[in-house]
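Q: Sequence and predicted structure, then a few things I'm wondering about:
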Amino acid sequence: MTHRHAQGTHAPELRAAAAHLGRRRFLTGTAAAAALAFAVNLPSFGVASAAELDAGKITEDPFTLGVASGDPRPDSVLLWTRLAPRPYEADTGLPANRVSVRWELAHDAGFTRIARRGRADAHPELHHSVHVAVEGLDSGRVYYYRFRAGTWLSPVGRTRTAPARDARITALTFAAVSCQAYHDGYFTAYKHLAEEDLDVVFHLGDYLYEYAVTAVGGARGYTDRRLPAHYNRETVTLEDYRLRYALYKSDPDLRAAHAAHPFVVTWDDHETENNYAGGAPENDVPPEEFLLRRASAYRAYWENQPLRAPQRPTGPDMRLYRRLDFGRLARFDILDTRQYRSDQAYGDGWQVPGPESEDASRTMTGEAQERWLLDGWKNSTATWNVVPQQVTFARRRNLPTEGFKLSMDAWDGYPASRQRLLDGVEAAGIENFMVLTGDVHTGNAYDLKKDWNDPESRTLGTEIVATSIASGKDGADKPADWATLMAANAHMKFYNGRRGYVTVALGDAEARADFRTVSAVTTPGAPVTTVASFVTEAGRPGLEPA
């Protein structure tokens, strides 16, 4: 693929984009005007610029997309919903008026003991999304929440605050998920995830895909319904991305998982466009056009996720990397490996590594995020330091012989950037380092080695790769390249190609990862099975079968 580079300040490029309004479909008509307006910060977030709609006049259920919570802190949690009586329509069945929404947080599912309650405005500028940061809560506690608009009551969600930062907790269980292509199958894994006993869920990217979805839902093969024609095209405008989120969030299993657990989300590429790198698009289009698309994608992402105010985008920029502490047991440093990375070397894809990919100046995270991460490790007192991020961190050869190729989109295409992080792990004395990864539609477990060429070299940490929820369709326990990759990578301890998720139980003495898969996603209702389990002891990095 061909990439164009677009670095530095974006304001001049965004202003210049007005000159290109006739060049592509997404730069025509009112969609282009709207994209350009918010890309330069108009309208502003949270400004009551529209008259209020009497919520009593809403005649259809506005809570079709469910509820969600996210980014739990010891004294706070973020609650989310979006009003959409007709989710498959661009205006969602609501006029361009703000709507007053009431919310409640309770100690019990019956809402007999209310902990907090209040009101929030759902603004048309934000597609009637609601983000409520509830403060002053007890740490390490389960709460229940719901919203009300007029006479309509939302489903009940269950959430949990983080433990106090100095709490000596001895157990924490979380799940990692990624890659949920609607057109590749049902989100059955989420049905099972909703029934797990978890403290939090980490979504590692590809929450949606920009690709067209046919009237029958692609591989879902609907026989009793038809999706509107506007889904059968690639997402490029703000309206496109908003409608695509509505389609995904209409899935009952996804809604159930959000209602059951707080989510911590980060994106990969498909929330915007396949394999983009910073300001460089996948295809050969002018950078300013891509930045308008990126602004649209980032705006819709924030509107549809349980994210706090500091994550609100400014045009095509959005700070998504952030840090969450769970007592003294775990620190989670959530990364963004898309927005700040150097362009992929050698035109992307699987390539023989060489001077271009091994250039020391290349970065996966950008300088500011890298420094933030390294400084955080220096100050960390957590037993486990976990990094939820997107693409494979460990080296991954495609052949066991010389002439092997590496993925230029993964950390293998940025080895100097990876080495700076591994050096930082050693310099900070981090004993229990764990990377969480998505992207590749397979479940994998790796030891992270000091010397990738020497299987006996020191192990610096572990990497747990969550397979996809649906992307890749049904998959197989042993993909076609299973034997080759296992032989080529001695530090790869596990490789499975079914759909599902991974749960990780952290304790003072060890961490245990359970890989959970379903037998099929092209047909609904498949059971879930634990196909493998691994443990790594505290103070002794390295994965062993449980």
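A: All right, it came through fine.
Q: contacts and neighbour counts: CA atoms only from here.
A: Noted.
Q: what about the closest residue to Met364 other than its chain neighbours, how many neighbours?
A: Of all residues not flanking Met364 in the chain, Arg341 sits nearest, at 4.3 Å (C-alpha to C-alpha, 6 or more residues apart in numbering). The local packing count at Arg341 equals 22, with neighbours defined by other C-alpha atoms under 10 Å.
Q: and what of Pro310?
A: By the measure other C-alpha under 10 Å, the count of residues near Pro310 is 10.
Q: Roughly how far does it sit from His131?
A: 12 Å (C-alpha to C-alpha, to the nearest Å).
Q: Same check on Leu320?
A: Relative to His131, Leu320 is positioned 16 Å away (C-alpha to C-alpha).
Q: Use this one as the comparison:
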Amino acid sequence: MSHVSQHTPELRAAAQYLGRRRFLTVAGAATALAFSVNLPTAGTAAAAELDARKITADPFTLGVASGDPLPESVLLWTRLAPKPYETGGGLPAQRVDVRWEIAHDESFRRIARRGTATAHPEFNHSVHVEVEHLAPGRVYYYRFRVGGWISETGRTRTAPAASRHVSELTLAAVSCQAYHDGYFTAYKHLAEDDVDVVFHLGDYLYEYAVNSVGGARKYTDRVLPDVFNRETVTLEDYRLRYALYKSDPDLRAAHAAHPFVVTWDDHETENNYADDISENDDPPAEFLLRRASAYRAYWENQPLRRPQLPTGPDARLYRRLVWGRLAQFDILDTRQYRSNQAYGDGSHVPGPESDDPARTITGATQERWLIDGWRRSRALWNVVPQQVTFSERRLDLNAEAKLSMDAWDGYRASRERVLAGVKAARVENLMVLTGDVHVGYAFDIKDDFADPASRTLGTEIVATSITSGKDGAERPANWDTYTRANPHLRFYNGRRGYVTVGLGESEARADFKTVPAVTVPGAPITTAASFVTQVGDQGLRPA
């Protein structure tokens, strides 16, 4: 996909060149991986079926999950791995039949649907079941069976019918869970929280090495294998790293308790990559091979539907969900299609390179899809779950302040086009959900960030990290600078945790929930601050 949006002969020629280069590198990576678009057929797998009675250890060590709820459907996930820290999860390269059932009650007396799915070795024995013909707006319970083994029970729900008037919805937003930076205590609390759906905004795992004691976890009762003490590069590296993360009991509990809607940022592949450009400027064909491995492992280990299955190094992750007439969710991918960061990927004063109107953070196709979706939206709230800080964030008090070149500040033309789309579509209740920065922020999205008195077009709620950055601080060292430099910044907290957002017919309420530490297990959770924004009168106010 070309990122060029202008129409001069020079730019058209550049677009054609980039398109040819893109085709060659994508095709090369796809060929090297030999990844098929479709699941293996019954014929090709018929000679390689594993007798489930030969599975002598619990195959459900990575838990269960559900995701992307639709009015009459939900996606159920699990992955068979009796030995999760071994290549292949401890199973031979044979297919396994997995029975599933979904019920109206936790005791499974009233079965709604049941069936059998195949766990293929080509997909690392992961299972993705798209259960259809369910009732809208209902809670369901589900589980899997293999031989004599039964998984834990998961709880999920379908979305309300698209035409239904819904009075309320409570979501949670989470991001950035570096295993080596601490315990997933926030997920334990989230599993016990009363929310309808969880949005994961990126950095589900990190590519960095995890040592034998689990980094900041400092295990004394276990030793992690050496396979984790290296950066993830190959498909097997990424698969094993997901096994490490998903074996965490608190993360398993959160997935079992709530349906998740997931999108990636950079660390699921490599820090600060941009399209086919790696952090260390590796040859594009080489990096796309790595990206294909990362994308493949991501799909295998997340509750994602068939349309999100990658083809080589490409995957259509941006998608739209609705919750009755109350909310439309436009889930973005701001990593796969972006122009390379200007002036490097750090902080810099904006200039001609960063403000080039041809630059994009979403790609032209996704940008049109987003704005067209707003034009057709019938929802009261239009919510955009995405990765990096959308609002202007001045990093110092200078007249020409530095901005983050990796966030939307490094792609100001992209942001201007998107905000122009908000105004053209007359979106009155816009909310952007963001991760990435390992702190909690609450922003008013201004029509003109240079003018605090300009119209507020929406609000941005930034979820802090689950663990990344270790314990953090309530007021980081730059707290005073940031709050003075950004008058539209209504809240800033540097602890770990998550945020819940209650969407209602008259207002939305955001509760920032934090834990005092993640480098020791079992920390309590508190609500650090709460804010509301009114329907038809955007702008955050203390609750």
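A: Now that the structure is in, tell me what you want to look at. Remember, predicted model here, so these are calculated numbers, not experimental data.
Q: which ones are touching Ala517 of the second structure?
A: The neighbourhood of Ala517 of the second structure, defined by C-alpha atoms under 8 Å, 6 or more residues apart in numbering, consists of Lys470, Asp471, Gly472, Arg495, Arg496, Ala523.
Q: so what corresponds to it in the first structure?
A: When the first structure is aligned by TM-score structural alignment, Ala517 of the second structure is paired with Ala520.
Q: now that match: how far from Pro527 of the first structure?
A: Applying C-alpha to C-alpha to Ala520 of the first structure and Pro527 of the first structure gives a distance of 9 Å.
Q: again with Ala229 of the first structure
A: When distance is defined by C-alpha to C-alpha, Ala229 of the first structure is 32 Å away from Pro527 of the first structure.
Q: How about Thr401 of the first structure?
A: Distance check for Thr401 of the first structure against Pro527 of the first structure: by C-alpha to C-alpha, it reads 39 Å.
Q: more crowded one of the two?
A: Taking other C-alpha under 10 Å, Thr401 of the first structure and Pro527 do not tie; Pro527 has more neighbours (13 against 10).
Q: ok, the more buried one - contacts?
A: Applying C-alpha under 8 Å, 6+ apart, one finds that Pro527 of the first structure lies in contact with Val518, Ser519.
Q: try the one 5 residues further on
A: For Ala532 of the first structure, the residues meeting the contact criterion (C-alpha under 8 Å, 6+ apart) are Asp514, Phe515, Arg516, Pro545.
Q: Test my guess that the second one contacts Val535.
A: By that I understand Phe515 of the first structure. No: contact between Phe515 of the first structure and Val535 fails when scored by C-alpha atoms under 8 Å: they sit 11.7 Å apart.
Q: Excluding chain neighbours, what is closest to the aligned residue in the second structure for Thr484 of the first structure?
A: In the second structure, the residue matched to Thr484 of the first structure (TM-score structural alignment) is Thr481. Computed as C-alpha to C-alpha, 6+ apart, the closest residue to Thr481 of the second structure that is not its neighbour in sequence is Asp396, at 6.2 Å.
Q: in what helix or strand does that neighbour lie?
A: When secondary structure is defined by DSSP states H and E, Asp396 of the second structure falls outside every helix and strand.
Q: Which position in the first structure pairs with it?
A: Taking TM-score structural alignment, the alignment pairs Asp396 of the second structure with Leu399 from the first structure.
Q: wait, its match sits on Thr484?
A: Yes: taking contacts as C-alpha under 8 Å, Leu399 of the first structure lies within contact range of Thr484: 6.2 Å.
Q: Of those two, give the one with the bigger neighbour count.
A: Between Leu399 of the first structure and Thr484, counting by other C-alpha under 10 Å, Leu399 is the more crowded of the two (17 against 13).
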